[in-house]
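Peer 1: just the structure for this:
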Amino acid sequence: MRSKTIRVAVSALAVGTVGVLLAGCGAGDSPAEGEFTVTMAALQPAPSFDPAVINNGPLYNYAASAYETLVFPEADGTLTPGIATEWEYIDNTTLTMDIRDDVVFVDGTGLDADLVVANIERYRTTPGPYQSRMNSIDTVTAVDEDSIEFILNTPDLSLPQAFSLTPGMMVSQAAIDDPSILQSETAGSGPWMLDEYIDGSEYTYVRNPEYSGPLDVEPDVLRYVVITDLTAQLNALLAGDVDITVAQWTQRETAEQQGMAAVGGESNVGGLWLMDREGEVVPALGDVRVRQAINHAIDRESLGEALWSTFQRPTAQVFGTSTNAYDESLDDYYEYDPDRARELLAEAGYADGFDLPILSRTTFGDSARLEATLPFLQEVGINATIVDRTNDYYDAMAAKEFAAAQSQQNGVTDAYVGASNLLVANSQVNPFGVTDPELDALMADAAAELDADAAAEKWQAVSAWVVENAWFAPISYYHTHNLYNPETLAGVELSAGQTVALPFTWVRP
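Peer 2: Next up, the predicted model:
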C-alpha cells in the first residue's frame, strides 16, 4: 500500500494563517468517529522524507513516524528489539544481528538481510548528520536471510545505539534503487505512513496497515503543522489549534499557569563552534591561545542564567552528564576573565583584535544567543558579527565559508556518538576536517576499552583534551521543553537524547 501524497509548493506557514489551515479539523478532533488525532506544531518543514538527511531535533518526527529502526530506544534510553530481534558482540570488532522476518514496507515488499546491508551501505555513503557514525564499520555482510555481521575497523560498542536513530531506519528496495522517491513520500515499515502534505506547511500521517512491529502506539493520525515562531506555537496551543509544541523556559511557565502540562530535561549544549582550528578562513582561530581567549571572554554564569534561567548548567565541555565522558571539573575550566583573554590575544599577536563573522540562524534561538554573546567578545577586542544564513545554514557550514558558528548539539547519550558527531574529520560540524594525532589516539584508546570504569576515564581524557585545546566555546547545557494540552493528550514523555517528544509516547486521554 503506497502512501498517498499531495505536493503543493507554498511558503512556510505564516502566523496569521494557522487558523485557516487547521479549520475543519481542530487539534484533538477526530476526522472520523473513534480516531485519535494528535496535532503537533513543528519548527521546520521536512527537507525530504529521507531519514539519511534527518537529525535529532525538530525534524526527527518526520522520519520516526514512518520508519522502524533496527534497535528501538525506550524513553529512558534502554535499547530493545526493533527490526533486529537480537544482537551480540562476538568480540569488540565483530557484531552480529538477527532481524525479523515479518517486516513489510508500505509498498507491500518485504525486508531481508541483503536489504538491511544495502540500507547500511547507503548510510555509509550518503552525506548527512549521522554518516560519520558509520566510520567504524569495515564491512557489513548478510550471513543468511535473517542475520548480518559487522566487521569493525576499530572497536565501537555504541553501534546498537546508533541503529536506534536514523542510521537504523530501513527504507524499501524501491527507495534504495531510486532515492528520489523519498523527496515526496515515505518508504518505511513504521507505525504510520505519510498520507498527504502541503509542502512546507502541513504533513499528515495515518496508520500503516502493513506495520507488524512490537510497538503498541495509540494515535491513529499524526499532523505536523509548521509554525516557525515559538510565540506563535504557544498561541496555537493555548487556542486549541495544536495539542503539543516545543517551547522555551519562559513559555513553559506561561503555559503551566494557564493549565497546560510540560515535560523537559537537560538535552542540548549551546554556544560557539570554533571550526577553523587551522586558520584557513580566519587565521587567528588557528592559534589555540585565541580560542582559549574566546572561552575566557564569556561569562557563562550570567549569560546562561539570562538565556535559560535555572533550566541550564554553565559548562566549558560538550559532553553531557548522560555520557561517560562527562567530567564535572571541566565545567568551569575557563573562568570568566576578560583580562586573561586580552593577554592571550596579545600573546598570539592580536592585541588589536580581529574580525570574526559568525554563522547563525534564527531557528532554535541561535541568533538570540549569539546577540547576547557578542558583547563579551567585543569587550576584549574581537570584532564579532552575526551572519544570518537560516535558509542554508548547513550548506554555508559545509562550504567552509565561516570560521565559527553559533550552534547547539542535542541527543548525545554516548561518548562515542558525541565524538563521532562533533570531533571526527567527516562530522557535519567539523567542515574543515581538522584532526589531531593526539586526539585521534585518545579516542581510539577510549573506544577500544571494554571495562566500563576504564572507558569512562579514557573518554574523560578525550573531553579534557578538547576543552584544553578550545575546539568549542560552549555556554551551557540547557533544557528543552515540550508543552501539551492535558485535555487532548493524557501523557507525553521526552525520551533520552531527544528534544521533541516522539509519537510513540503520546497517550490517548
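Peer 1: contacts, neighbours, all on C-alpha from now
Peer 2: Noted.
Peer 1: what about the helices in the stretch 301-450 of the chain?
Peer 2: Defined through DSSP state H, counting those that start in this stretch, the helices belonging to the stretch 301-450 of the chain, from first to last, are 338-347, 366-379, 393-398, 415-422, 437-448.
Peer 1: how about Ser495, nearest residue that isn't a chain neighbour?
Peer 2: Beyond its immediate neighbours in the sequence, the residue positioned closest to Ser495 (CA to CA, 6 or more residues apart in numbering) is Ala75, lying 4.0 Å away.
Peer 1: same question, Phe150
Peer 2: Leaving out its chain neighbours, the residue that sits closest to Phe150 by CA to CA, 6+ apart is Val140, at 4.5 Å.
Peer 1: how many other residues sit next to that neighbour?
Peer 2: Residue neighbour count, defined by other CA atoms under 10 Å, stands at 20 for Val140.
Peer 1: what of the one 4 residues further on?
Peer 2: By the other CA under 10 Å criterion, the neighbourhood of Asp144 contains 12 residues.
Peer 1: so where do the strands sit in the stretch 1-150 of the chain?
Peer 2: In the stretch 1-150 of the chain, strands defined by DSSP state E, counting those that start in this stretch lie at 37-42, 71-73, 79-81, 84-91, 94-99, 137-144, 147-152, listed in chain order.
Peer 1: most tightly packed of those strands?
Peer 2: Counting by mean count of other CA atoms under 10 Å, strand 37-42 has the highest mean neighbour count of the strands of the stretch 1-150 of the chain, with a mean of 26.
Peer 1: quick check: angle from the longest helix seen in the chain to helix 415-422?
Peer 2: When the chain is parsed with DSSP state H, its longest helix is helix 452-468. Orientation check (axes from the mean of the first three to the mean of the last three CA atoms, to 10 degrees): helix 452-468 against helix 415-422 gives 30 degrees.
Peer 1: quick one: helix 452-468 to helix 437-448, angle?
Peer 2: For the pair helix 452-468 and helix 437-448, the angle between their directions (the same axes, to 10 degrees) equals 160 degrees.
Peer 1: ok, residues contacting helix 452-468?
Peer 2: Outside of helix 452-468, the residues that reach it under the criterion CA atoms under 8 Å, 6 or more residues apart in numbering are 292, 316-319, 324-327, 330, 333, 415, 439, 442-443, 445-447, 449, 472.
Peer 1: name the next helix or strand following that helix along the chain.
Peer 2: Towards the C-terminus, the helix or strand next in line after helix 452-468, according to DSSP states H and E, is strand 472-484.
Peer 1: how far does that next one sit from the chain's center?
Peer 2: For strand 472-484, the distance between its averaged C-alpha position and the chain's averaged C-alpha position is 12 Å (CA atoms, centre = their mean, to the nearest Å).
Peer 1: compare with the first, here's sequence two:
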Amino acid sequence: MRRIALTAVSAALMLSAAACGSGSGSGSGKAATGGTLTLAPLVAAQPWDLADAGLGNNAQYYQPVYDSLFRLSPTAEVEPNLATKWSYDAARTVLTLTLRSGVKFTDGTALDAAAVKTNLLHTKGGTSEAAGQLAGISGVDVVSATEVKIRLSAPDPSLVPNLGNVAGMIASPKAIAAGTIKNTPVGSGPYSLDKSATTAGSTYTFVRNPGYWNKAAFPFDKIVLKPLTDPTAVLNALRSGQVNGALLASAKSITPAKSSGLTVTKFTSGDVEGVYIWDRAGKIVKALGDVRVRQALNYAFDRDTIVKTAKQGLGKATTQIFNPAGAAFDSSLNSTYSYDPAKAKQLLAEAGYPNGFSVTVPDVSSVFPDQQAAMVQQLEDIGIKVKVDKIPVTQFISALLAGKYPLSYMTLASFRPWDTIQIEVGKSTLWNPLHTEDSKVTDLIDKARSATGATQDALFKQLNTYLVDQAWNAPWDSVEAVYATTKGVTFTPQTFAAVPPIYNFKPAG
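Peer 2: Down below sits the predicted model:
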C-alpha cells in the first residue's frame, strides 16, 4: 500500500528494499564508496512527472534524480538545500526563498526562480499526494533569478517541511513543457536515469550526475531500484545479496533475517494502519453512513491482539489517525473503543442492522495475509459479511482512489498534524476518495490553519477527538517498521518517513 500518504497504503501494500554490490556492482552484498546501492520500493513506480507523484515509499524513485528545495534532517528538521534562506511575512501567507546559484539540470537548463515557479504550479495542478501538499499556493512570483515569493491563500503550517520532500522537488522546466517528463525524468539531483540499464516495472538504474553540487552527501556511484512486493522474495533477495537493505513487511521475516546475519533495525515510521472507512456518508454501503455502525466497527477489533499476533508486537494500539509524536495526539483517546463484540452488535442493532450487512473489500493477502485475516474474521464475528475482491496488487491504490470500495485495510502516513489533515481529512484531500464533508471538521480545520502555537495544538486535539468520536476510521496501531540491511550498508532512520531516504544510506565503515 502506498503510504500516503499514501507511503502511501500511501504507503505499505508493497515493499521497499535496498541492495548493494561492490564498486563493480557485483551484487556481493558488500559496499564500498563508489559502489552500487539497490533499493526495492514496496510500490511500483509512478510516472516521473511530479504532478503525479506520491509520497512515502514512492519518494525513493524521485530522490536520485530530483533535488528538493530543502533537505530534512534525520529528525525532520528543515535544512538548506536548493533554497539557502527562507522567511515568512507577518501574516504567514508569503514565503520568500533565496535559491542556490549556479545549479543546472542535466539537460543544461538553469535551475532558477522561474524554474521553481514552473514546478510548484505544475505539481500543484496534479491529483496525487505531492499536489495535495501544495494546494494552498495561490501564486508564485519571480523576484530575481535567485529569489522567489510563494503566495498562499491561507497559512500552511507544513509547507516548509513539505518542500523538503517530494512536493518541493524540482524538475527541468524544459522537460515539463515538452511533455517528456512523464516517461523520462530530468532533474538536477545527484543521479540521472540510465535508460539503457532500466526495465520499466522491474529495474531502474541511476548513475552519477557529474555536475551535482553536493556529491559528498551521496557516496554511491550507482542507485538501482527493484520493486518487490512479496515478503518471501524480499527475504531471499537480502539473504542472497541481491539487495542489502529492505523493509520487512511481514513480522515473520524478522527471525530468519537475524539468523541469516542481517542487521534488523526497528523504527517508528509515522504510519497508522487499520481499517479505513472511505464511505462515511453511506454512498456505497448505506449502513456506514450511521455513526453507530462505524463505532461498532471500532469495538469489533481487538487491537492489542492484532498487534501481538499479526504484527508480532511491531506497533502500538491506537484509535487515532494522528502520529503519536504530533500535537494532535491524545493518549486518553486510545481507551475510547475497547474490544467489545457485544457492544458492537448492540450498536448495529440500534442502527437497524441486527443481522449485520455485507461489504466488499480489496484483497491484500499477498502482502498482508495476517492483517487481512484479522480484519475479515473480526468483522464477521459481529455479523458483517465480508466479500474479498481478488484484484491485482497493482490495481489496489487506483481502485481505492477511484472510490470503488467502502472500506479496506490500509496504512496511511501520519506526519505532522497538518500533513495528516491535508492527506486524508479535508473534503478534497487525496485519501478522502468519496469526499466526506462535515461542517464541524471544516470549521476546526479552518481555525487550526490560521492559529499558531498552543492555540493551534489545542485545535488539532479538538479535531482528533471529534474524528475518534465520529469513528471516521477504525485504526489499529501506530506502525513500528523493521528495516533489514546486509553488512555492507548502514542507514539512519528518518522521522516521519516510511523508509529511509537515499541520502541516509552509507557504505558500512
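Peer 1: how alike are these chains, TM-score-wise?
Peer 2: TM-score of the superposed chains, computed with TM-score structural alignment, normalised by the length of the first structure, equals 0.90; 480 aligned residues with a CA RMSD of 2.1 Å.
Peer 1: about what we covered before: ok now the longest helix of the first structure, how far from the chain's centre?
Peer 2: Distance of helix 452-468 of the first structure from its chain centroid, counting by CA atoms, centre = their mean, is 23 Å.
Peer 1: so for that helix, what gets flagged as buried?
Peer 2: With burial defined by 16 or more other CA atoms under 10 Å, the residues of helix 452-468 of the first structure counted as buried are 455-464, 466-468.
Peer 1: now those as TSV including distance to Thr69 of the first structure?
Peer 2: As requested, the buried residues of helix 452-468 of the first structure are arranged in TSV below (distance: CA to CA, whole Å):
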residue	distance to Thr69 of the first structure
Ala455	27
Ala456	27
Glu457	31
Lys458	30
Trp459	27
Gln460	30
Ala461	32
Val462	30
Ser463	30
Ala464	33
Val466	32
Val467	34
Glu468	37
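Peer 1: the corresponding residue of the first structure for Ile277 of the second structure and Val466 of the first structure, how far apart?
Peer 2: Using TM-score structural alignment as the criterion, Ile277 of the second structure maps onto Leu274 of the first structure. Distance, Leu274 of the first structure to Val466 of the first structure, by CA to CA, to the nearest Å: 11 Å.
Peer 1: what do these two both touch?
Peer 2: With contacts taken as CA under 8 Å, 6+ apart, the residues that reach both Leu274 of the first structure and Val466 are Phe472.
Peer 1: ok, now which ones touch Asp243 of the first structure?
Peer 2: Under the criterion of CA under 8 Å, 6+ apart, the contact partners of Asp243 of the first structure comprise 27-28, 38-41, 237, 484-485, 488-489.
Peer 1: can you check Thr96 of the first structure too?
Peer 2: With contact taken as CA under 8 Å, 6+ apart, Thr96 of the first structure is in contact with 87-90, 147-150.
Peer 1: let's see it at 6 Å
Peer 2: Contacts of Thr96 of the first structure were listed using CA atoms under 6 Å, 6 or more residues apart in numbering, and they are 87-88, 148-149.
Peer 1: show me which pair in those is furthest apart.
Peer 2: Every pair in these was compared (CA to CA); the two farthest apart turn out to be Glu88 and Ile148, at 10.9 Å.
Peer 1: for Ile120 of the first structure, give its distance to Thr139 of the first structure.
Peer 2: Counting by CA to CA, the gap from Ile120 of the first structure to Thr139 of the first structure is 10 Å.
Peer 1: right, I mislabeled it, should have said Ser476 of the first structure
Peer 2: Ser476 of the first structure is 39 Å from Thr139 of the first structure, by CA to CA.
Peer 1: for Val412 of the first structure, same thing?
Peer 2: Looking at Val412 of the first structure against Thr139 of the first structure, where the rule is CA to CA, the gap reads 25 Å.
Peer 1: what does Gln233 of the first structure give?
Peer 2: With distances taken as CA to CA, Gln233 of the first structure is found 45 Å from Thr139 of the first structure.
Peer 1: neighbours of Glu347 of the first structure, how many?
Peer 2: The local packing count at Glu347 of the first structure equals 12, with neighbours defined by other CA under 10 Å.
Peer 1: err, Leu42 of the second structure, not the other one
Peer 2: The criterion is other CA under 10 Å. On that basis, Leu42 of the second structure has 35 neighbouring residues.
Peer 1: can you give me the helices in the stretch 101-250 of the second structure?
Peer 2: Taking DSSP H, counting those that start in this stretch to define them, one finds helices in the stretch 101-250 of the second structure at 113-124, 129-132, 159-162, 173-178, 231-240.
Peer 1: other residues contacting the fourth one?
Peer 2: By CA under 6 Å, 6+ apart, the surrounding residues in contact with helix 173-178 of the second structure are 115, 181.
Peer 1: at 8 Å what do you get?
Peer 2: In this structure, residues lying in contact with helix 173-178 of the second structure by CA under 8 Å, 6+ apart are 49, 109, 115, 118-119, 181, 186.
Peer 1: once aligned to the first structure, how far is it on average?
Peer 2: Helix 173-178 of the second structure: mean distance to aligned residues in the first structure after superposition is 1.8 Å, counting by mean CA distance after the TM-score superposition for the first structure.
Peer 1: buried residues in the strand ranked longest in the second structure?
Peer 2: In the second structure, taking DSSP state E as the definition, the longest strand is strand 263-277. Judged by neighbour count using 16+ other CA under 10 Å, the buried positions of strand 263-277 of the second structure are 263-264, 267-277.
Peer 1: which elements pack onto it?
Peer 2: helix 254-259, strand 407-413, strand 474-485 (3 or more CA pairs under 8 Å, 6 or more residues apart in numbering; DSSP states H and E).
Peer 1: the inter-axis angle of the longest one versus strand 263-277?
Peer 2: What it means is strand 474-485 of the second structure. Using the same axes, to 10 degrees: strand 474-485 of the second structure against strand 263-277 is 160 degrees.
Peer 1: give the next helix or strand downstream of strand 474-485 of the second structure.
Peer 2: Elements were assigned by DSSP H and E; along the chain past strand 474-485 of the second structure, the next helix or strand is strand 489-491.
Peer 1: show me what that next one is packed against.
Peer 2: Applying 3+ CA pairs under 8 Å, 6+ apart, one finds that strand 489-491 of the second structure makes contact with strand 505-507.
Peer 1: can you do 10 Å?
Peer 2: Strand 489-491 of the second structure sits against strand 17-21, strand 245-247, strand 263-277, strand 474-485, strand 505-507, with contacts defined as 3 or more CA pairs under 10 Å, 6 or more residues apart in numbering; DSSP states H and E.
Peer 1: and that strand, how far from the chain's centre?
Peer 2: Centroid separation for strand 489-491 of the second structure versus its chain: 21 Å, with CA atoms, centre = their mean.
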